[in-house]
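Q: Give the three-dimensional model of this entry:
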Amino acid sequence: MKKKISIYWPLAVIVPLAAVAYLHAYGDAATHAPLAARQVTAELARTVSYGYITDGGTAKELPVVRRGAPFGASEAS
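A: From the prediction side, this is the model:
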């Protein structure tokens, strides 16, 4: 009995680790699915209402955000 345990203990460790790695790698795939049509429409409406897209259908240039700047800080500060 002692010989069987010493032979198969690596298998008892590797199989659960492989299962966890598989679930970790392929478990997030469902969360990256394309958005539904109603969600895309809502996102488009939100960008238009924020003024990121103009009436002509062109995108407005967004201001550059500096790293480390507090949220809502203006360019002059």
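
Q: C-alpha only now, for contacts and for neighbours.
A: Fine.

Q: Show me what counts as buried in the helix or strand containing G27.
A: Under the criterion of DSSP states H and E, G27 resides in helix 2-27. Neighbour-count burial for helix 2-27 flags no residue at all (criterion: 16 or more other CA atoms under 10 Å).

Q: Could you also give me the structure for this second sequence? I'd like to compare it with the first:
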Amino acid sequence: MITDYEAGISAYELAEKYGHNRGTIMKHLAGAGIRSRVAVPTDDEILQLRELRAEGLGYKTIARRVGRNHKTIRKHLTV
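A: Next comes the predicted model:
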């Protein structure tokens, strides 16, 4: 799991691969001393998020579409 994460596989992909939820994966990685990598959305991604929100989509729906956490979406749209 650590090798996969360090190779660039996302925590969501690891969760699916290993049959655990993302939180469990992150706890195991943290326990092994691996720091979480959080990718900040680019300006283009934020523009896309705003467009999707303007279409009336909710944060969770947008998150599923773009492969991000709904809290990240809300954070960048309520600034």
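
Q: Quick TM-score on the pair, please.
A: Put the two chains on top of each other and the TM-score (TM-score structural alignment, normalised by the length of structure 1) is 0.30; 28 aligned residues with a CA RMSD of 2.4 Å.

Q: Not counting its own residues, what contacts the longest helix along structure 2?
A: Secondary structure of structure 2 per DSSP state H: the longest helix is helix 43-54. With contact meaning CA atoms under 8 Å, 6 or more residues apart in numbering, helix 43-54 of structure 2 is reached by 59, 62, 73, 76-77.

Q: rerun that using 7 Å as the cut-off
A: Applying CA atoms under 7 Å, 6 or more residues apart in numbering, the external contacts of helix 43-54 of structure 2 come out as 62, 77.

Q: Name the next helix or strand downstream of it, please.
A: helix 59-66.

Q: In that next one, which residues are buried?
A: Buried-residue list, helix 59-66 of structure 2, by 16+ other CA under 10 Å: 59, 62-63.

Q: what helices or strands is the helix or strand harbouring L14 of structure 2 leaning on?
A: L14 of structure 2 belongs to helix 11-18 when assigned by DSSP H and E. Helices and strands touching helix 11-18 of structure 2, by 3 or more CA pairs under 7 Å, 6 or more residues apart in numbering; DSSP states H and E, are helix 22-31.
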